[in-house]
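Need coordinates for the below:
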Amino acid sequence: MEKIFIVEDDREIVTQLEHALRKRGFDARGVKEFNSVMLEFSEYNPQIVLMDLYLPIYDGYYWTSKIRTASTCPIIFISSAETRTNAITSMNTGADDYIEKPFDIDILIAKIRALLRRSYDFTSMANTLSFGLYKLDLINSQITIDDKKVDLTAHEFVLMKKLFENQNHTVTKSELMQALWNTDNFVDDNALQVSMGRLRKKLAEIYLDRNIHTHRGKGYILEK
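Purely as a prediction, here's the structure:
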């Protein structure tokens, strides 16, 4: 599921965008603190950023420049400013596209999907995710390396998919429990630990267990 990071200070617009994007199969999240946009960007690790121009503390040009120092993630500028200069400046700063408010959500979705197609090779990787030499087969729920393979249960597959999608970034316990049980409220935290323990034991057969680390009190990370 592709992740869309929304850097916008109008909470009503953010809520509407999150609802519309999730309805169309995307994972969407609005920025929480405008003095830590880069930190939230790194933790979320999105495939697309929707960037407003006028923001608290620093404007969209500033944050686009900052993101460009660390990532080639596509950025779409969203602004009510109807001037050609803003569109040109946003592109020169590092944005990939521009759309004016008020916008048609279907046009925005079309722009997002076009950028995803151009920016990521989904044709060859549609059925697999990679971590080093390890491949996660999304069709057969298997992890393979060389001529070895490990079959995963439904729960194990969900855990590994989240870790592969967010490799080198901590996946919180809340995110994992939401993915496994569609909630992070009533499921005992111990259930997640048990599931992860069983998964690690199985992955020891191909030495992948040593790449899954626990961030105490936070979650888990798949890293080299």
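
From now on I want contacts and neighbour counts done on CA atoms only, so please keep to that.
Will do.

immediately after the helix or strand that contains Ile13, which helix or strand?
Using DSSP states H and E, Ile13 sits in helix 11-23. Using DSSP H and E, the helix or strand that follows helix 11-23 towards the C-terminus is strand 27-30.

neighbouring contacts of that following strand?
Contacting residues not belonging to strand 27-30 are listed as 1-8, 14, 17-18, 21-22 [Cα atoms under 8 Å, 6 or more residues apart in numbering].

what's next to whichever strand or helix holds Met91, contact-wise?
Met91 is located in helix 84-93, with elements delineated by DSSP H and E. If you take Cα under 8 Å, 6+ apart as the criterion, helix 84-93 is touched by Tyr61, Thr64, Ser65, Phe77, Asp97, Tyr98.

following that helix, which helix or strand shows up next?
Scanning forward in sequence from helix 84-93 by DSSP H and E, the next helix or strand is strand 97-100.

Packing partners of that following strand?
Applying 3 or more Cα pairs under 8 Å, 6 or more residues apart in numbering; DSSP states H and E, one finds that strand 97-100 makes contact with strand 75-79, helix 84-93.

Pick the most deeply packed of these.
The highest mean neighbour count among the helices and strands packed on strand 97-100, using mean count of other Cα atoms under 10 Å, belongs to strand 75-79: a mean of 24.

Run through the neighbouring helices and strands of that one.
Packing partners of strand 75-79 (3+ Cα pairs under 8 Å, 6+ apart): strand 48-52, strand 97-100.

so where do the strands sit in the protein?
3-7, 27-30, 48-52, 75-79, 97-100, 128-131, 134-137, 142-145, 148-151, 171-172, 212-215, 219-222 (DSSP state E).

could you dump these to CSV with distance to Val194?
Formatted as CSV, the strands of the chain follow (distance: least, Cα to Cα, whole Å):
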stretch, distance to Val194
strand 3-7, 28
strand 27-30, 27
strand 48-52, 34
strand 75-79, 39
strand 97-100, 45
strand 128-131, 24
strand 134-137, 22
strand 142-145, 20
strand 148-151, 18
strand 171-172, 16
strand 212-215, 13
strand 219-222, 13
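
I have a second one here; can you model it like the first so I can compare?
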Amino acid sequence: MFKLLLIEDDESLFQEMKERLTGWSYDVYGIQDFNQVMQEFAEIKPDCVIIDIQLPKFDGFHWCRLIRSRSNVPILFLSSRDHPADMVMSMKLGADDFIQKPFHFDVLIAKIQAIFRRVYDYNTEPNILKSWCGATVDIEQNLVSNEAGAIELTKNEMFILKQLIEQKNKIVSREELIRSLWNDERFVSDNTLTVNINRLRKKLDALNLGQYIETKIGQGYKAREEGSV
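Here you go, the predicted structure:
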């Protein structure tokens, strides 16, 4: 049974979500003390975290930043605010998805299921090591390493890199990446993919690999091999 941690201070909404999610066979936890969020996170060890932005003490961005400093667990943001900057900020901090309140419960379930398929299913593949531009890509550990060092990617970043290097030297359309990553492109902002690609490329720059992820304007993205055009 997957464990969900809901960092939500609206008790009525929390109870409603807990009841509905429990009905889908998820093990649901809430925060008892908003002064002890990280301690409770460490004790629960959730498989996915759902965070509201507006919270007592500190906002959801603060907790996302702290969680990301310790874990690559999938993070889904909830927000009653409709400013696009909130979605951009959540993606830059390493969140996996974003839902605007009020939301239809079927959308929440679809997003959670998509996250679990993406994050936990593909790690069972026997071929977990891939070679690209002289680097070793460890899909299971979310690590990319070469003679310049090693970097750790989030689940989303690794999934995107995996999709691109499996079709290296070919252009992968934005639509194909969105469908593969989120399963249903109706539920995701096009800007979310851009943020993830930019974050991935910036991390790869530390290994002198960022230049090999190319943007093809109006077409998509390509993972190029060294020496190829």
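
What's the TM-score once they're superposed?
Laid over one another, the chains give 0.54 as their TM-score (TM-score structural alignment, normalised by the length of structure 1), with 125 aligned residues with a Cα RMSD of 1.4 Å.

which one of the helices and strands packed on strand 97-100 of structure 1 lies closest to Ser195 of structure 1?
Distance to Ser195 of structure 1, taken as Cα to Cα, is lowest for strand 75-79 among these, at 36.6 Å.

Need the winner for burial among the helices and strands packed on strand 75-79 of structure 1.
Buried most deeply of these, by mean count of other Cα under 10 Å, is strand 48-52, with a mean of 24.

Run the angle between that one and helix 84-93 for me.
With axes from the mean of the first three to the mean of the last three Cα atoms, to 10 degrees defining the directions, strand 48-52 of structure 1 sits at 140 degrees from helix 84-93.

and for strand 48-52 of structure 1, what span of structure 2 is it aligned with?
Across structure 2, the stretch matching strand 48-52 of structure 1 (TM-score structural alignment) is residues 48-52.

With stretch 12-29 of structure 1 instead?
The aligned range for stretch 12-29 of structure 1 in structure 2 is 12-29, by TM-score structural alignment.

Would you check which pair of the contacts of helix 84-93 of structure 1 lies furthest apart?
Ser65 and Tyr98 (15.5 Å).

Translate Ser119 of structure 1 into the numbering of structure 2.
Using TM-score structural alignment, Ser119 of structure 1 lines up with Val119 in structure 2.

about what we covered before: right, so of the helices and strands packed on strand 75-79 of structure 1, which gets closest to Phe26 of structure 1?
Among these, strand 48-52 sits nearest to Phe26 of structure 1 (Cα to Cα), with 10.4 Å.

Could you list the residues in contact with that closest one?
By Cα under 8 Å, 6+ apart, the list of residues contacting strand 48-52 of structure 1 reads 2-9, 59-60, 64, 73-79, 112, 116.

Roughly how far does Ile7 of structure 2 sit from Arg174 of structure 2?
32 Å (Cα to Cα, to the nearest Å).

who's more crowded, the two?
Set Ile7 of structure 2 next to Arg174 and count neighbours by other Cα atoms under 10 Å: Ile7 wins out with 24 against 17.

contacting residues around that one?
Per Cα under 8 Å, 6+ apart, neighbours of Ile7 of structure 2: Gly30, Ile31, Val49, Ile50, Ile51, Asp52.

swap the cut-off to 7 Å and go again
Gly30, Ile31, Ile50, Ile51, Asp52 (Cα atoms under 7 Å, 6 or more residues apart in numbering).

before we move on, the earlier item: buried sites along the match of stretch 12-29 of structure 1?
Phe14, Met17, Lys18, Leu21, Asp27, Val28, Tyr29 (16 or more other Cα atoms under 10 Å).

Farthest-apart pair in these, please.
Most distant of the buried residues of stretch 12-29 of structure 2, by Cα to Cα, are Phe14 and Asp27, 13.4 Å apart.

So for the residue positioned nearest the centre of structure 2, what's the nearest residue that isn't a sequence neighbour?
Centroid check for structure 2 by Cα atoms, centre = their mean gives Asp96 as the closest residue, at 2.7 Å. Nearest non-adjacent residue to Asp96 of structure 2, counting by Cα to Cα, 6 or more residues apart in numbering: Ile75, 5.3 Å away.

what residues are up against that neighbour?
Applying Cα under 7 Å, 6+ apart to Ile75 of structure 2 gives the contacts Cys48, Val49, Ile50, Ala95, Asp96, Asp97.

if I look at the third one, how far off is Val37 of structure 2?
Yep, that's Ile50 of structure 2 we're talking about. 13 Å.
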